[in-house]
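**Student:** Structure, please.
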Amino acid sequence: MNSTPPLIFSEARRAAVRSRMLALQTREADPARFILDDMVDDIAERLAFVRHESAKALVVGDYTDRLASQVLTATPDIHQADIVGDHAIDLARPFPRSGFDFIAVLGLLDTVNDLPGALIHLRQALAPGGLVIAMFPGAGSLPRLRQAIYAAEPDRPAARMHPLVDTRAGAELLQRAGWKDPVVDSHNLKVRYRSLDRLVADLRQQGLGRSLASAVPPLTRTGYERARQVFMQQADEDGRVTETFAILTLSGRRSLAGT
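**Tutor:** Next comes the predicted model:
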């Protein structure tokens, strides 16, 4: 039986989208980063609730450094990583370091081809009893954009947006990966837009561009204009469209026995 995971995402495109995002975060005067900020705030609340204290932590994907500098202030040993740059890490392979009593992954897992394998590697990188919290956009995200993109060229529909994980699939994945005390939940982040172009810019600035492996033709000018119109047809009375980002959270531990 072939155990090779399906090739859904292009690693080269994934890295390019991430690199462009980091460049935009540096270049833009006021770049969008509300998704990451929401994740950091949420993790802070969760850690305070469970009263988890760590001595050695790994933070993956926090390009603002807020989690390390403002939340994990009592943790003496913090390792920072990303999928690009000087401290690049491959979430689909065993981690080069282990023994962490806390690991946070902000974003990134939604575009991993072998998500079950990545969750196993996260568990194995923990010390016995260690905690993982991983967050990323999940099922239910961007319904207004999806409707607009589909309406842009209904005669030639193409895979222009990523498949997304829901809470049920997340729970199954955690069980399959052997996490102890698995918890899966989702919350909605609502953002209001005056134009489709502003939404697209926000997505690019937060690394949510397309990284699918399949090649699709770009939208024609006519198609994109139709998408703009359909998007704005969903506006409220004040002329703004309310878009939804459903943030999925996977959390769990490694057993005290280290299995």
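
**Student:** going forward, measure contacts and count neighbours with C-alpha atoms only.
**Tutor:** Noted.

**Student:** how many neighbours does residue 73 have?
**Tutor:** 10 (other CA atoms under 10 Å).

**Student:** whoops, I mixed them up, residue 186
**Tutor:** As a burial measure, residue 186 scores 19 neighbours (other CA under 10 Å).

**Student:** Check residue 48 too.
**Tutor:** Per other CA under 10 Å, the neighbour tally for residue 48 reads 11.

**Student:** Ends of stretch 158-165, what's the gap?
**Tutor:** For stretch 158-165, the first-to-last residue distance is 19 Å (CA to CA, to the nearest Å).

**Student:** typed the wrong thing, it's stretch 64-71
**Tutor:** Where stretch 64-71 begins and where it ends lie 12 Å apart, using CA to CA.

**Student:** What residues sit buried inside that stretch?
**Tutor:** By neighbour count with 16 or more other CA atoms under 10 Å, stretch 64-71 contains the buried residues 67, 68, 71.

**Student:** Stretch 41-59 too?
**Tutor:** Neighbour-count burial for stretch 41-59 [16+ other CA under 10 Å]: 43, 47, 53, 54, 56, 57, 58, 59.

**Student:** quick one more, to check against the first:
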Amino acid sequence: MASTPPRIFSDRRRVSRRQRALSQQTEPGFVLDDMVEDVLDRLAFTRHEPERSLIVGDTSGRIAASLEGEVITRDITRRDALDLEAPYPSSDFDLIAVFGLLDAVNDLPGALVHIRNALAPGGMAIASFVGGASLKALRRAMFEAEAERPAARMHPLIDHRAAPGLLQRAGWADPVVDSHSLTVRYSSLERLVQDLREMGLGNVLASPGPPLTHAAYHRARDAFAAQADADGKVSETFEIITLTGRKSRPRF
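**Tutor:** The predicted structure is shown next:
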């Protein structure tokens, strides 16, 4: 009998995080903008021209707009969110692109299998999300705030070095794993936390730690500020991991 994946993330909190991000009146955010730009470049480079596409998580609408172009016969399905741990209703997409959602699924290998199964033979899948080398300054500040008894404040993220094995395990053909980093400078911990909430990158742990005490919050704020450069700003890192692969064509 197959073992059940541990419930690291809360489905309820994950949905709530997504809804909060979608309710913002601001632009989608620099992380999504970077992911979308990267995927547009990849599609142009590969000259992949899908007839039936599923775009999940691109609230900017730029991927769908680019695919539509002047070809009005293309079938493009857009979803702001989707249950990635359940089988998809169709299995004939030429392209599936998923943005910013794979970082908080309990069964990542299963989610990758579902993506592959939803592709038509020869179809391409692209998934981008925030990776494990992200938010080093914030992690350091939170650890120093509760050095004696650290609580779970930030959920674990995927190490890009583990991704190739995950893709092979999920049966993706021609798997490619890329990662790059964005560096953003912050004048305060509060502004970083605000950005994370607005972009839907907050903690969705099933068993989060208790609320920060007033004293711990001030220690975290001071520890974050102590990492500032001479100009008074802290450089924070966002690692973007992109997975690319295809569904094999049958061999006769």
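
**Student:** Select, from the buried residues of stretch 41-59 of the first structure, the two members most distant in space.
**Tutor:** The span of the buried residues of stretch 41-59 of the first structure, defined through CA to CA, is set by 43 and 56 at 16.4 Å.

**Student:** residues in the second structure aligned with stretch 96-108 of the first structure?
**Tutor:** Under TM-score structural alignment, stretch 96-108 of the first structure corresponds to residues 89-101 of the second structure.

**Student:** Helices along the stretch 151-252 of the second structure, start to end?
**Tutor:** 163-169, 189-198, 214-225 (DSSP state H, counting those that start in this stretch).

**Student:** and the second one, how far from the first structure on average?
**Tutor:** Read that as helix 189-198 of the second structure. Superposing on the first structure and averaging over aligned pairs (mean CA distance after the TM-score superposition for the first structure), helix 189-198 of the second structure comes out at 0.3 Å.

**Student:** thinking again about what came up before, between the buried residues of stretch 64-71 of the first structure, which is nearest residue 144 of the first structure?
**Tutor:** residue 67 (30.5 Å).

**Student:** My reading is that that closest one lies in a strand. Confirm?
**Tutor:** No. Under DSSP: H, G, I helix; E, B strand; the rest coil, residue 67 of the first structure falls outside any strand and is assigned helix.

**Student:** Thought residue 40 was touching it, still the case?
**Tutor:** Yes. Between residue 67 of the first structure and residue 40 there is a contact under CA atoms under 8 Å: 5.9 Å.

**Student:** what's near enough to touch the residue nearest to residue 200 of the second structure when sequence neighbours are not counted?
**Tutor:** Using CA to CA, 6 or more residues apart in numbering and skipping residues adjacent in sequence, the residue nearest residue 200 of the second structure is residue 21, 4.9 Å away. Shown in contact with residue 21 of the second structure (CA atoms under 8 Å, 6 or more residues apart in numbering): 197, 198, 199, 200.

**Student:** any idea what residue 76 of the first structure aligns with in the second structure?
**Tutor:** Alignment note: residue 76 of the first structure maps to residue 74 in the second structure; criterion TM-score structural alignment.

**Student:** which non-adjacent residue is nearest its match?
**Tutor:** Spatial nearest neighbour of residue 74 of the second structure, excluding adjacent residues (CA to CA, 6+ apart): residue 51 at 5.0 Å.

**Student:** and what of residue 234 of the first structure?
**Tutor:** Nearest residue to residue 234 of the first structure, sequence neighbours excluded (CA to CA, 6+ apart): residue 241, at 6.0 Å.

**Student:** Correct me if wrong: the one you found contacts residue 198.
**Tutor:** No. Using CA under 8 Å, residue 241 of the first structure is not in contact with residue 198; the gap is 11.0 Å.
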